[in-house]
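Q: Structure here, sequence nowhere to be found:
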């Protein structure tokens, strides 16, 4: 075991898979010699060579299009899109080609690509470096959507994604790349280095896609969250001393609906927290599923705490995030019913 932050865990996962499977390749802007804008691929080209880890032109549609062709040829490409905000030029390749490859070929071809991309706020990147577009991909049949919240999960989930025979979009919450709340906002309950999630095996292990993680057991309230919001919610609940079940979804598609249903039926209350904008965010789908499956167990209306329906603010991004005040207010509201 080693102490790792999320960047180091992601780097370790790719290093393990490059060693383990010679069909694995990494491509993207600045991923080679420079090691990626966030240093997630640092040292991998030097160790594994320029044929396995290589730079591409600044062309997201080209990066993903080439990766789709590589996967059809038998490789397992890991394209990096430098920021999730830049993924849209490659959306056609993902939706029209990658997601449909297995079905339209009657299972003769698979498309084992893992698109890594940092998402969400935390670096004052404004509208073009801070978006959370995860719900766009959960809507597309054939694409799996993964969002880790800890270094341990990041490595295990990324290895599982690389080994998966279907396309996976792997969103990495950059606000917690170096530990929860890296920066100056919302200190965690205890130092990151002391948290068990920072203990990461140096070798191979995998975490099955589609399995949620119970962060904290409780009887009075279920809080569904993922990515950075897991740590924000955990800190708020600890400070308020609420007996809450905190469920880290980890993968949005496939979704662990059984874990969600079991928790809500136990607590009778459900709150959903995510950073993305509210309208048509993934929280709306979660609310519908909970209402359909747990209606007669609910003791209060479902609450959502999300980003606002506005263009992403630059200087005001910390007000945009769901934080202690808004989450705390929602908890007090739902517990009064």
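A: Everything's here; your move. A quick note: this is a predicted structure, and the numbers were derived from the prediction, not measured.
Q: Could you use CA atoms for every contact and neighbour count after this?
A: Will do.
Q: which SS class is residue 275?
A: Following DSSP: H, G, I helix; E, B strand; the rest coil, we place residue 275 in the strand state.
Q: how about it, what does it touch?
A: 120, 132, 229, 306, 307, 321, 322 (Cα atoms under 8 Å, 6 or more residues apart in numbering).
Q: cool, residue 173 as well?
A: The contact partners of residue 173, by Cα under 8 Å, 6+ apart, come to 118, 119, 120, 121, 147, 148, 149, 227, 228.
Q: Which strands or helices does the host helix or strand of the first one pack on?
A: This means residue 118. Residue 118 belongs to strand 114-119 when assigned by DSSP states H and E. Here strand 114-119 touches strand 76-80, strand 168-173, going by 3 or more Cα pairs under 8 Å, 6 or more residues apart in numbering; DSSP states H and E.
Q: Packing partners of the first one?
A: In terms of contacts (3+ Cα pairs under 8 Å, 6+ apart), strand 76-80 is packed against strand 24-28, helix 60-73, strand 114-119, helix 151-163.
Q: tell me which residues in the longest one are buried?
A: In this case it means helix 60-73. 60, 61, 62, 63, 64, 65, 67, 68, 69, 70, 71, 72 (16 or more other Cα atoms under 10 Å).
Q: if we look at that helix, which residues are touching it?
A: Residues from elsewhere that reach helix 60-73 (Cα under 8 Å, 6+ apart): 27-28, 56-57, 76-79, 81, 86-94, 97-98, 109-113, 115.
Q: In addition, the following structure is provided for comparison:
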């Protein structure tokens, strides 16, 4: 079993899906000749040819619309939007058509498309390259929003997304594309969607996060373990639909919760999770739910980027405040 980074695992999943299913088509800006801006699609054009790996113009609206059309006619397009900041032109097709196609046709048509998009900060990128706007899409019925946090989960979740009969927004945290490597087997086995993954069992407090912030969350859990604090760490993974049951069960056990995400605080997915835990799990809470998030402002340029993004120290401070509440 080879060790690989997340971007390599994504590439492997795409190869696996294309080898198993001739209806899987890759399209996007620079995905063919150049292998994608982050090289997630490198080598695919050489193996599968021009008809299955399509370089498109710089036209996100066209990429999304073409994907909806392909999906409605029996293909399984996997389209790439180069950065999250460029996704706004796709919203008409994703929200108005892809997410509604099954409902609109009373189940006669499905829309098995995947829209891959690198997101988040931490790589010293210019404007419109570091957004974390998952909440814009997590509210849309019929549109799954999936975010992996490790190479192995990226491989299994991407396979599951490609095989899903409905549209999936597959958001890839680019800060951890090449952060570390882990064993990934090219087994062709998909991981389940629509469920949280408990990465660490604990009894004192629940830490909930997703994407790149899982790194800092686990670091905080390791540090707290040395102080005798037992943290349960939950990776949400699928932001729509959200698996609230796993989080409710965890909070019922620990009684305390901190939610960590990079996106701005207001109207974020963390707010939805917090509201549900309060509505359905209030009797189990021993302290107010705490949130560690980005600021309600535009992601700054790289000189201020680290001041914007939550870090391990921020998580530790939030945990301390939550544990001391009585």
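A: Yep, that arrived. Nothing here was measured: the structure is a model prediction, and the numbers come from that model.
Q: Fetch the TM-score of the aligned pair.
A: The TM-score (TM-score structural alignment, normalised by the length of structure 2) is 0.97; 321 aligned residues with a Cα RMSD of 0.8 Å.
Q: Just say which of the helices and strands packed on strand 114-119 of structure 1 is most tucked in.
A: Highest mean neighbour count of those: strand 76-80, a mean of 27 (counted as mean count of other Cα atoms under 10 Å).
Q: In structure 2, what range does that one match?
A: The alignment of strand 76-80 of structure 1 onto structure 2 (TM-score structural alignment) spans residues 76-80.
Q: on that earlier part again, for the contacts of residue 173 of structure 1, which pairs are in contact in structure 2 too?
A: Retained contacts for those in structure 2, judged by both residues aligned by TM-score structural alignment, their matches' Cα atoms under 8 Å, are 118, 119, 120, 147, 148, 149, 227, 228.
Q: Name all residues that make contact with whatever residue of structure 2 lines up with the fifth one.
A: When the two structures are superposed using TM-score structural alignment, residue 148 of structure 1 falls opposite residue 148 in structure 2. Listed by Cα under 8 Å, 6+ apart, the contact partners of residue 148 of structure 2 are 154, 157, 171, 172, 173, 210, 211, 237.
Q: Mind doing that once more with 10 Å?
A: Residues near residue 148 of structure 2 by Cα atoms under 10 Å, 6 or more residues apart in numbering: 6, 154-158, 170-173, 210-212, 214, 235-238.
Q: which two in the contacts of residue 275 of structure 1 are spaced the farthest apart?
A: The largest separation in the contacts of residue 275 of structure 1, counting by Cα to Cα, is between 132 and 322 at 13.2 Å.
Q: and for the two, which residues touch both?
A: Here residue 132 of structure 1 and residue 322 have 274, 275, 276, 307 as joint contacts, going by Cα under 10 Å, 6+ apart.
Q: Which position in structure 2 pairs with the first one?
A: Right, residue 274 of structure 1. So, by TM-score structural alignment, residue 274 of structure 1 is matched to residue 261.
Q: what's the closest non-adjacent residue to that match?
A: Spatially, and ignoring its direct neighbours in sequence, residue 261 of structure 2 is nearest to residue 293 (5.0 Å; Cα to Cα, 6 or more residues apart in numbering).
Q: Spell out the residue ranges of the strands in structure 2.
A: 2-4, 24-28, 53-55, 76-80, 114-119, 144-146, 168-173, 182-184, 197-200, 205-209, 231-235, 238-240, 257-264, 290-294 (DSSP state E).
Q: Show me what the first one is packed against.
A: Helices and strands in packing contact with strand 2-4 of structure 2 are listed as helix 6-20, helix 151-163, strand 182-184; criterion 3 or more Cα pairs under 10 Å, 6 or more residues apart in numbering; DSSP states H and E.
Q: rewinding a little: for the buried residues of helix 60-73 of structure 1, which two are the farthest from each other?
A: With distances taken as Cα to Cα, the most widely separated pair in those is 60 and 72, at 18.5 Å.
Q: re the thing from before, could I get the helices and strands packed on strand 114-119 of structure 1 as CSV with distance to residue 102 of structure 1?
A: As requested, those are exported to CSV (distance: least, Cα to Cα, whole Å):
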stretch, distance to residue 102 of structure 1
strand 76-80, 15
strand 168-173, 13
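Q: how about the ones you listed, which one is nearest residue 243 of structure 1?
A: Comparing these by Cα to Cα, strand 168-173 comes nearest, at 26.6 Å.
Q: so the closest one matches what in structure 2?
A: Aligned by TM-score structural alignment, strand 168-173 of structure 1 falls on residues 168-173 of structure 2.
Q: ok so, going back, and for the match of residue 148 of structure 1, nearest residue in space, chain neighbours not counted?
A: What sits nearest to residue 148 of structure 2 in space, not counting adjacent residues and going by Cα to Cα, 6+ apart, is residue 154, at 5.0 Å.
Q: neighbours of the one you found, just the number please.
A: Using other Cα atoms under 10 Å, residue 154 of structure 2 has 30 other residues around it.
Q: can you check residue 337 of structure 1 too?
A: For residue 337 of structure 1, using other Cα under 10 Å, the count is 9.
Q: wait, isn't it in contact with residue 302?
A: No: with contact defined as Cα atoms under 10 Å, residue 337 of structure 1 does not reach residue 302; the gap is 11.0 Å.
Q: For those two, list the residues in contact with both.
A: Residues touching both residue 337 of structure 1 and residue 302 (Cα under 10 Å, 6+ apart): residue 269.
Q: dump the residue contacts of residue 311 of structure 1.
A: So residue 311 of structure 1 contacts 126, 127, 131, 277 (Cα under 10 Å, 6+ apart).
Q: Sorry, slip of the keys, the one I care about is residue 116 of structure 2.
A: 28, 78-84, 146, 158, 168-172.
Q: 7 Å instead?
A: Counting by Cα atoms under 7 Å, 6 or more residues apart in numbering, residue 116 of structure 2 makes contact with 79, 80, 81, 169, 170, 171.
Q: returning to that earlier point: distance from the match of strand 76-80 of structure 1 to structure 1 after superposition?
A: Following the fit onto structure 1, the mean deviation recorded for stretch 76-80 of structure 2 is 0.3 Å by mean Cα distance after the TM-score superposition for structure 1.
Q: Outside of that stretch itself, list whatever touches it.
A: 23-28, 63, 67, 70-71, 112-117.
Q: Nearest to residue 299 of structure 2 among those residues?
A: Within the contacts of stretch 76-80 of structure 2, the smallest distance to residue 299 of structure 2 is 17.2 Å, found for residue 117 (Cα to Cα).
Q: how much space between the closest one and residue 5 of structure 2?
A: For residue 117 of structure 2, the distance to residue 5 of structure 2 equals 17 Å [Cα to Cα, to the nearest Å].
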